[in-house]
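A.B. asks: Give me a model of this one.
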Amino acid sequence: MNIACIAHDEKKDDLVAFMTAYEQVFSGHTLYATGTTGKRIMEATSLNLHMFRSGPLGGDQQIGAMIAENKMDAVLFFRDPLTAQPHEPDINALIRLSDVYSIPLATNMATAELLVNALKRGELEWRRVIAERTEGDRHD
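C.D. replies: Coordinates of the predicted model:
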């Protein structure tokens, strides 16, 4: 599965702790992250992540493009709801795309834990079927 990791500044520590706690689960998947978030996760774990730009510099949009191409299976986006973000329209677009394409999106640790436990149980395998069907449609 392709999983994106994003965190606002005030939530980066939480996401790093979460990725560390579930490192064994995530090690079997392809991980993507925005700038500093990905760097912090790689420094704290042995996970390898494909890095995008930081969120305000277009990283959210790069992940959104993967969602629109049906190349992203889940998103962990630890948002800070108490701090205004200068790239709020990009954040809203990413959330909207996740809804449009039925991509599981966790915006906090509680929901992320539900998502990772579903991942461990194989409950997201329907994403593989969708991805294979979409890939087949592109070749027809």
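
A.B. asks: Only C-alpha atoms from now on, for both contacts and neighbour counts.
C.D. replies: Fine.

A.B. asks: Give me the nearest residue to residue 131, chain neighbours excluded.
C.D. replies: residue 70 (6.4 Å; C-alpha to C-alpha, 6 or more residues apart in numbering).

A.B. asks: The one you found reaches residue 134, doesn't it?
C.D. replies: Yes. Counting by C-alpha atoms under 8 Å, residue 70 does reach residue 134; the two are 7.4 Å apart.

A.B. asks: Neighbour count: these two, which is higher?
C.D. replies: residue 70 (18 against 14; other C-alpha atoms under 10 Å).

A.B. asks: run this one through as well so I can compare:
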Amino acid sequence: MKIALIAHDKKKVDIVQFVEAYQPIFKDHELFATGTTGLRIQEATGLSVHRFQSGPLGGDQEIGAMIAKNEMDMVIFFRDPLTAQPHEPDIAALIRLCDVYSIPLATNMGTAEVLVRGLDRGDFHWRTIIHKQER
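C.D. replies: Purely as a prediction, here's the structure:
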């Protein structure tokens, strides 16, 4: 599965620790991330991560485009709800696209853990069925 990993500045340490904790699961999937988040994950884990621009420079929109083309299967986005973000409209658009295209989305560590454990159990097999139907 293709998994997007995004984190606001104050949440980057959290997402790196999260990926480290679940590295045995993440290693079996294609990982995508916005700029600095992806770099930090790569450095900490050695996992291969396709990196987009940083969020404010269009990375959120690049991930959104993949969602709109049904090329992303899950989004883990550790948001900082207490800090204003200059690219808030892009963030809202990304979340809206996840809802429109039924892409599982976690915006905090608690929900991300549920999604990753479900991924490990095979709960997202329906995404592979959708991909096969598109061919």
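
A.B. asks: Drop the TM-score for these two in here.
C.D. replies: Aligned and superposed, the two chains score 0.99 in TM-score terms (TM-score structural alignment, normalised by the length of structure 2); 135 aligned residues with a C-alpha RMSD of 0.5 Å.

A.B. asks: Quick check: nearest residue in space to residue 53 of structure 2, chain neighbours excluded?
C.D. replies: residue 59 (4.3 Å).

A.B. asks: In contact with the one you found, which residues?
C.D. replies: Neighbouring residues of residue 59 of structure 2 by C-alpha atoms under 8 Å, 6 or more residues apart in numbering: 33-35, 52-53.

A.B. asks: how near is the residue nearest the centre of structure 1 to residue 137 of structure 1?
C.D. replies: The centroid of structure 1 falls nearest to residue 4 when counting by C-alpha atoms, centre = their mean (2.2 Å). Applying C-alpha to C-alpha, to the nearest Å, the value for residue 4 of structure 1 to residue 137 of structure 1 is 24 Å.

A.B. asks: show me where structure 1 has strands.
C.D. replies: If DSSP state E is used as the criterion, the strands of structure 1 fall at 2-7, 30-34, 49-52, 74-78, 105-106.

A.B. asks: Point out the other helices and strands that the last one packs with.
C.D. replies: Contact analysis of strand 105-106 of structure 1 by 3 or more C-alpha pairs under 8 Å, 6 or more residues apart in numbering; DSSP states H and E lists strand 74-78 as its packing neighbours.

A.B. asks: that older thread, and the strands of structure 1: which comes nearest residue 86 of structure 1?
C.D. replies: strand 2-7 (14.3 Å; C-alpha to C-alpha).

A.B. asks: Run through who's touching that closest one.
C.D. replies: Residues contacting strand 2-7 of structure 1 (C-alpha under 8 Å, 6+ apart): 15, 29-34, 37-38, 55, 63, 71-79.

A.B. asks: same question, stretch 80-87 of structure 1
C.D. replies: 8-11, 55-56.

A.B. asks: Just the buried subset of these, written out for ChimeraX, thanks.
C.D. replies: ChimeraX command restricting the contacts of stretch 80-87 of structure 1 to the buried ones, with burial defined by 16 or more other C-alpha atoms under 10 Å:
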select :8,11,55,56
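
A.B. asks: Now that we have the contacts of stretch 80-87 of structure 1, can you turn them into TSV and tack on distance to residue 42 of structure 1?
C.D. replies: Below are the contacts of stretch 80-87 of structure 1 laid out as TSV (distance: C-alpha to C-alpha, whole Å):
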residue	distance to residue 42 of structure 1
8	17
9	16
10	18
11	16
55	17
56	20
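
A.B. asks: still on that earlier bit, nearest to residue 102 of structure 2 among the contacts of residue 59 of structure 2?
C.D. replies: residue 33 (19.4 Å).
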